[in-house]
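# my questions are about this predicted structure, shown below with the sequence.
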Amino acid sequence: MMENRKKILLVEDDEAVGYLLSEYLQMKGFSVSWAKHGKDAIVKLDQSKFDLAVLDVMMPEMDGFTLAEKINKDYPDLPFIFLTAKSLKVDVLKGFYLGAVDYLKKPIDEEELVIRIENLLSRLEIPVNKKQEVDAFIIGKYRFNSLNQELIFDDQKINLTVKESELLKYLVEKMNLLCPHKDILIKIWGKNDYFNKKSLNVFITRLRKFLERDPNIKIENVHSKGYILRYEP
């Protein structure tokens, strides 16, 4: 049973909060490795493979945003969520821009954290009966491998985050069709709310930048309705 436990990297500098969350998550069946600052987290990432990282934003030496940039660069297949005491919209959106799949505001409700983690892991997991799904696509002059989270133009490779890859795959599978905001948010984020819609806008901007080298590819915004990934050779 132990080898089937999902491995969580918890990065939290507050001793009381870190101890409480670590113990609670382990009690709920997760294998938890607690890092007390960003540099410690990097050491643990080099030593072990994790299913999800939970990052505090406000930490000394290396804050959660800086650590997230490091994860995006060196561990692009690792999803992460933020714990933050900062309630400003700009901070929440920055977290989503960096690739966070979710966020929770402090003080943390332990039960809500467990539910969020379980929902995220269930969405990210590839069911056995779906492993034969198509994961390689041609988008104009690009090659896209959703399984490896790679977007390739000529010999230039872009490593996508989990969320970028999921969103691009969703749009590609509905090429030239309207993808309503609500459908995208429920499918990729698991819920349709204000902050996730703002996060979706950020990710669309990033995908547009990645795809800008082929002028025949456009992600169109249909006002108040959704997005269309168009390819017109």
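Okay, I see it. Residues are numbered from 1 along each chain as shown.
# CA atoms for contacts and neighbours, from now on please.
Fine.
# I figured N196 hits I188, correct?
No. With contacts defined as CA atoms under 8 Å, N196 does not count as touching I188, sitting 9.8 Å away.
# you'd agree K44 is in a helix?
Yes. For K44, which was evaluated using DSSP: H, G, I helix; E, B strand; the rest coil, the result is membership in a helix.
# putting a second one here so we can go through both:
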Amino acid sequence: MDNKIRLLLAEDEPSLGQIVKESLETRNFKVTHALNGEEAYEYYKNNEFDILVLDVMMPKKDGFTLAKEIRNENKNIPIIFLTAKSQTKDVIDGFNHGGNDYLKKPFSMEELIIRAYSLLDRVTVKNNFQNIVIGQYIFNYEKQKLIFNDENFLLTHRESELLFHLTQRKNEILDRSFILNKLWGDDDFFNARSMDVFISKLRKKLKKDQNIQIINIRGYGYKLMC
């Protein structure tokens, strides 16, 4: 039985793509290499993959556009962006388009492999917790929604990710810097303010159960109490 990790690599530089492909294939990956965004999307539609590695700047369809289209169909598959850009805005754009991680060129193969395995481990954990009980709510991670009696509250991708991490440390402190770096790519002031907004949105959606609180532990992070 073939238990290799199925990886789709979208990289328009043929030589770099071939090097990455060959290196990964020595480490238990089965790699399909696409030279542009349109070709990558065709491969994605016609095959099954465990993880995607997408160059941001590609002909025909860039990596952000490709990731956004894929996220409309699959909320869970891990996506790593490869890019020569590393400004905070570029990183934020990557996460806003559905990316899970961001790797700046030039990169080491060891770093790519470690990041890929880390994301795959997180997906395995999440797949074991499709329905999470939060007080009187049911949190369906796969469908990104909260259920309270007969009411459904749809969550955005980032709301769902943030709530998942809060539930995994229920009644414990979720470190502020950790979650900012995981979901926003940087723990700067502006991202911290953005996260505060998302926390407020989650509080409103969870307010029907008065025993649920998301407490701000100043200087440390947040705690989901229920």
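In hand now; what should we look at? What you are looking at is a predicted structure, and each value in this text was computed from that prediction instead of being measured.
# where does the TM-score land?
Structural agreement between the overlaid chains, expressed as a TM-score with TM-score structural alignment, normalised by the length of the second structure, amounts to 0.76; 218 aligned residues with a CA RMSD of 3.5 Å.
# where's the residue lying closest to L104 of the first structure once chain neighbours are set aside, which helix or strand?
With CA to CA, 6 or more residues apart in numbering as the measure, L83 is the residue that lies nearest to L104 of the first structure, at 5.0 Å, once sequence neighbours are left out. Secondary-structure assignment from DSSP states H and E places L83 of the first structure in strand 80-84.
# centre of the chain versus that strand, how much separation?
When distances are taken as CA atoms, centre = their mean, to the nearest Å, strand 80-84 of the first structure is centred 11 Å away from the chain's centroid.
# where do the helices sit along the second structure?
14-25, 37-46, 63-71, 88-96, 109-127, 157-168, 176-183, 189-205 (DSSP state H).
# could those helices be laid out in TSV, adding mean neighbour count and distance to N3 of the second structure?
As requested, those are arranged in TSV below (neighbours: other CA atoms under 10 Å; distance: least, CA to CA, whole Å):
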stretch	mean neighbour count	distance to N3 of the second structure
helix 14-25	15	12
helix 37-46	16	19
helix 63-71	20	24
helix 88-96	18	29
helix 109-127	14	14
helix 157-168	18	28
helix 176-183	17	28
helix 189-205	14	38
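# one step back: which residues are in contact with the residue nearest to L104 of the first structure?
By CA atoms under 8 Å, 6 or more residues apart in numbering, the contact set of L83 of the first structure is 54-57, 103-106, 108.
# report the buried members of those residues.
In terms of neighbour count (16 or more other CA atoms under 10 Å), the buried residues within the contacts of L83 of the first structure are 54-57, 103-104.
# can you redo those residues as a markdown table with distance to E220 of the first structure?
What follows is these, written out as a markdown table (distance: CA to CA, whole Å):
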| residue | distance to E220 of the first structure |
| --- | --- |
| V54 | 33 |
| L55 | 33 |
| D56 | 35 |
| V57 | 33 |
| Y103 | 28 |
| L104 | 31 |
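# of the residues you listed, closest to D183 of the first structure?
Closest approach to D183 of the first structure among these (CA to CA): Y103, at 20.5 Å.
# now that closest one, nearest residue through space, not along the chain?
The shortest distance from Y103 of the first structure to any non-neighbouring residue, by CA to CA, 6+ apart, is to F82 (4.6 Å).
# picking up where we left off before, which of the contacts of L83 of the first structure are also in contact in the second structure?
Comparing the contacts of L83 of the first structure with the second structure on both residues aligned by TM-score structural alignment, their matches' CA atoms under 8 Å, the contacts found in both are 54-57, 103-106.
# would you turn the residues you listed into TSV with distance to Q156 of the first structure?
Supplementary listing: those in TSV, determined by distance: CA to CA, whole Å:
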residue	distance to Q156 of the first structure
V54	31
L55	30
D56	33
V57	32
Y103	32
L104	36
K105	38
K106	40
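# inside strands: which ones of those?
Within these, membership in strands is found for 54-56, 103-105, as judged by DSSP state E.
# okay, now F148 of the second structure: neighbour count?
Applying the criterion other CA atoms under 10 Å, we find 18 residues in the vicinity of F148 of the second structure.
# quick one: map F65 of the first structure onto the second structure.
Counting by TM-score structural alignment, F65 of the first structure corresponds to F64 in the second structure.
# mean shift between stretch 110-123 of the second structure and the first structure?
Once the two are superposed, stretch 110-123 of the second structure sits an average of 2.2 Å from its aligned residues in the first structure (mean CA distance after the TM-score superposition for the first structure).
# so how far is that stretch off the chain centroid?
Offset of stretch 110-123 of the second structure from its chain centre (CA atoms, centre = their mean): 12 Å.
# do stretch 98-115 of the first structure as well
For stretch 98-115 of the first structure, the separation from the chain centroid amounts to 13 Å (computed by CA atoms, centre = their mean).
# chain center to stretch 62-82 of the first structure: distance?
Using CA atoms, centre = their mean, the distance from the centre of stretch 62-82 of the first structure to the centre of the chain it belongs to is 10 Å.
# how far does it stretch from start to finish?
Stretch 62-82 of the first structure has its terminal residues 14 Å apart, counting by CA to CA, to the nearest Å.
# and E111 of the second structure, how far from I80 of the second structure?
On the measure of CA to CA, E111 of the second structure and I80 of the second structure end up 12 Å apart.
# now swap in R193 of the second structure and tell me
25 Å.
# ok, now K182 of the second structure?
Using CA to CA, one obtains 12 Å as the distance from K182 of the second structure to I80 of the second structure.
# now list whatever residues contact both of these two.
When CA under 8 Å, 6+ apart defines a contact, the residues bordering K182 of the second structure and I80 alike are 100-101.
# what residue is smack in the middle of the second structure?
By CA atoms, centre = their mean, the second structure has its centre lying nearest to N100, at 3.1 Å.
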